[in-house]
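Enquirer: Just need the structure, nothing else, for what follows:
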Amino acid sequence: MQFPQVGSEPARRYNTQLLNAVVLYVGAQAIAYIRSKGQTPNMTTIAHSSHMDIFQNFTVDFDYEGRYLFFNAIANQLRYPNSHTHYFSCCLLYLFAEANSEAIQEQITRMLLERLIVNRPHPWGLLITFIELIKNPVYKFWSHEFVHCAPEIEKLFASVAHSCVAEKTAGGEVAE
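Expert: Here you go, the predicted structure:
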């Protein structure tokens, strides 16, 4: 699938508003479809669906800039506790787990990290997604080479991870 590009100069090639709208629309349709089957969004119900196929095709077919904008469009939906946020959190985690290259996993991590190193408060969904990524052994986050490429990077990840886990604990546990 070819996504419409608006120009040839860097940072202006993709129609960001359209990409954000497509991500929101596909996610809303996916949630409605999952609910129509009497289910709730989770890693099992989002996998192997036409909605996830669209997102996976974006991940594979876009160049670096397009993927970055796409992942940011998903992260824009990581807000307060609700099924919408949970769906998009599962999407990012699924895309990370199913990525066919470590470069894609690194790009997802970079996008999350960029949002977490800015001043607080952080959206609940963003924190939950990052904490799940670093704590759940399924994602093997700490075994990726990009986490250990330099001592400064490793220290940054450890610091942000500690800060996020401490922030979640201080705010109390929220049931999903």
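
Enquirer: When you work out contacts or count neighbours from here on, use the C-alpha atoms and nothing else.
Expert: Will do.

Enquirer: distance of the residue most central in space within the chain from residue 83?
Expert: With distances taken as C-alpha atoms, centre = their mean, the chain has residue 92 as the residue nearest its mean C-alpha position (3.2 Å). From residue 92 over to residue 83 the distance is 14 Å, taken as C-alpha to C-alpha, to the nearest Å.

Enquirer: Check residue 77 too.
Expert: Summarising the geometry, the distance separating residue 77 from residue 83, computed by C-alpha to C-alpha, is 11 Å.

Enquirer: Tell me which of these two has more neighbours.
Expert: Neighbours were counted for residue 77 and for residue 83 using other C-alpha atoms under 10 Å; residue 77 has more, 21 against 14.

Enquirer: now the more buried one: how far from residue 91?
Expert: If you measure residue 77 against residue 91 using C-alpha to C-alpha, the figure is 11 Å.

Enquirer: Same check on residue 99?
Expert: 12 Å.

Enquirer: Same drill for the two, tell me which one is more crowded.
Expert: The neighbour comparison of residue 99 against residue 91 (other C-alpha under 10 Å) goes to residue 91, with 26 against 16.

Enquirer: what about that one, helix or strand, and which?
Expert: Mapping residue 91 onto the secondary structure by DSSP states H and E places it in helix 83-98.

Enquirer: want to put them side by side, so please do this one too:
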Amino acid sequence: MLLRIASRLADLSPRYLPGFAYGWLSLIQHRAFLPAILKERAGWSAYTTLLRMLFEFVGQQLKAPEPTAVARDTYRATLKLLVVLQHDFTEYIAAHSDQLRMSLPPHCKQLINAILAANPASQDALSPNADQSNGSKAKETTEDDTAILLREHGLLGVVDQALHTGPSEDGLAHMTRAINESDARETGFAHVSIKANLSVIEAIILHVGKYAVGRLAQGGESFNPSSTDVAVLSLLMHELAPEPRYYLIVGMVNQLRFPGDMTSYFSRVLLEIFGRDLNDPDDTEIRQQITRVLWERLIGFWPQPWGLMITVLELLKNEKYAFFDLPFVKSSPEIIDRFHAVLQLLAMAGYLHPQSNKTQGRR
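Expert: Take a look at the predicted model:
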């Protein structure tokens, strides 16, 4: 019965009846429907379809430079719904986070943060298909999902070869070409075309991450700065133009979620790339973009993903990165203020002792 109701609600979504958006939104979060359909895993897929329809509608509305009153109201209601789901149905959000997040434009950062902040109490059944390998706490999208997409773009063999034998010049050229083949219909804020293939970027990131995490099952380390997987991500950052590189960094930051192998891996990869040659102009540009992505994620309200906060804390506290001494940071008071505010919040949350915060005196 609940699945039939969900199917009917999908037929009445704002995609088809935008004038019914308020009523539709109240129905999909009604106390007689929402807890019942999410009580069992059988209803998760149907409810994910409804949420993706909502996110696509809200995302389109928020692309306007000046959103309408209806768009603002719908956004606030959607954010409240996500916070409720993130609190009461954490396992559901964690299991379907990739599908939900990819239904939103990249500039909807607060909604994305609310999805990524889901921190499940149990790590036993995070995959939508309940197919979780032993020893890995991070949520895994099924391998077929990324493999199929990479195969469609002729990349599966290229990426696999790069991971097994190291990235070649031809392989990197093939990957960058596929990333640069954007869909003109995909737009961001102000309806500006996105000059990157976001689905290809997402697939490469997940495929590389799963390969690295898979080493744990063989008794190896999930992170090795000299490994082929780190080389693939690092070289892609250097080969890509600024806009697709920005979305590559965004995709990696999207993996900074709850405690788990995938979060740990991408946190360490980002910090490894950030801490390379401090005098190289190309590396400085990459550091600026990493800082930009982190700053954009932090300017919203809570909740914030655990992995994001831990990565930022390491970046700010570890003297290796000399974050507050970097020229582009010193010249941006708004960046300094926001990152200092984050340090204070982390101190209040018990992540560090305020007295030990040596970086706060650097202005």
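
Enquirer: Could I get the TM-score for this pair?
Expert: Once the chains are overlaid, their TM-score stands at 0.84 when taken by TM-score structural alignment, normalised by the length of structure 1; 166 aligned residues with a C-alpha RMSD of 2.1 Å.

Enquirer: Just give me the match in structure 1 for residue 212 of structure 2.
Expert: Taking TM-score structural alignment for the superposition, residue 212 of structure 2 sits opposite residue 30 in structure 1.

Enquirer: In three-state terms, how would that match be classified?
Expert: What DSSP: H, G, I helix; E, B strand; the rest coil gives for residue 30 of structure 1 is helix.

Enquirer: Need the contact partners of stretch 98-111 of structure 1.
Expert: Outside of stretch 98-111 of structure 1, the residues within contact range by C-alpha atoms under 8 Å, 6 or more residues apart in numbering are 59, 68, 71, 72, 92, 96, 97, 144, 146.

Enquirer: which one is the third one nearest to, not counting chain neighbours?
Expert: Meaning residue 71 of structure 1. With sequence-adjacent residues excluded and distances taken as C-alpha to C-alpha, 6 or more residues apart in numbering, residue 71 of structure 1 is closest to residue 108, at 6.6 Å.

Enquirer: One more: the fourth one?
Expert: Sequence neighbours aside, residue 111 is the residue nearest to residue 72 of structure 1 in space, at 6.8 Å (criterion: C-alpha to C-alpha, 6+ apart).

Enquirer: mind listing what's buried in the host helix or strand of that neighbour?
Expert: Using DSSP H and E, residue 111 of structure 1 sits within helix 102-116. When burial is assessed from 16 or more other C-alpha atoms under 10 Å, helix 102-116 of structure 1 yields the following buried residues: 104, 105, 106, 107, 108, 109, 112, 113, 115, 116.

Enquirer: Likewise for stretch 20-28 of structure 1?
Expert: Neighbour-count burial for stretch 20-28 of structure 1 flags 20, 22, 23, 24, 26, 27, 28 (criterion: 16+ other C-alpha under 10 Å).

Enquirer: who are the neighbours in contact with the fourth one?
Expert: Spelled out, that is residue 24 of structure 1. So residue 24 of structure 1 contacts 74, 77 (C-alpha under 8 Å, 6+ apart).

Enquirer: tell me, the longest helix anywhere in structure 2 lands on which residues of structure 1?
Expert: Of all the elements of type helix in structure 2, the one with the most residues (DSSP state H) is helix 69-88. Under TM-score structural alignment, helix 69-88 of structure 2 has no counterpart anywhere in structure 1.

Enquirer: What helices and strands are in contact with that helix?
Expert: helix 44-61, helix 109-116 (3 or more C-alpha pairs under 8 Å, 6 or more residues apart in numbering; DSSP states H and E).

Enquirer: and the angle from it to helix 44-61?
Expert: Here the directions of helix 69-88 of structure 2 and helix 44-61 differ by 150 degrees (axes from the mean of the first three to the mean of the last three C-alpha atoms, to 10 degrees).

Enquirer: Which residues in helix 69-88 of structure 2 does the neighbour count mark as buried?
Expert: Of the residues in helix 69-88 of structure 2, those buried (16+ other C-alpha under 10 Å) are 71, 74, 75, 78, 79, 81, 82, 83, 85, 86, 87.
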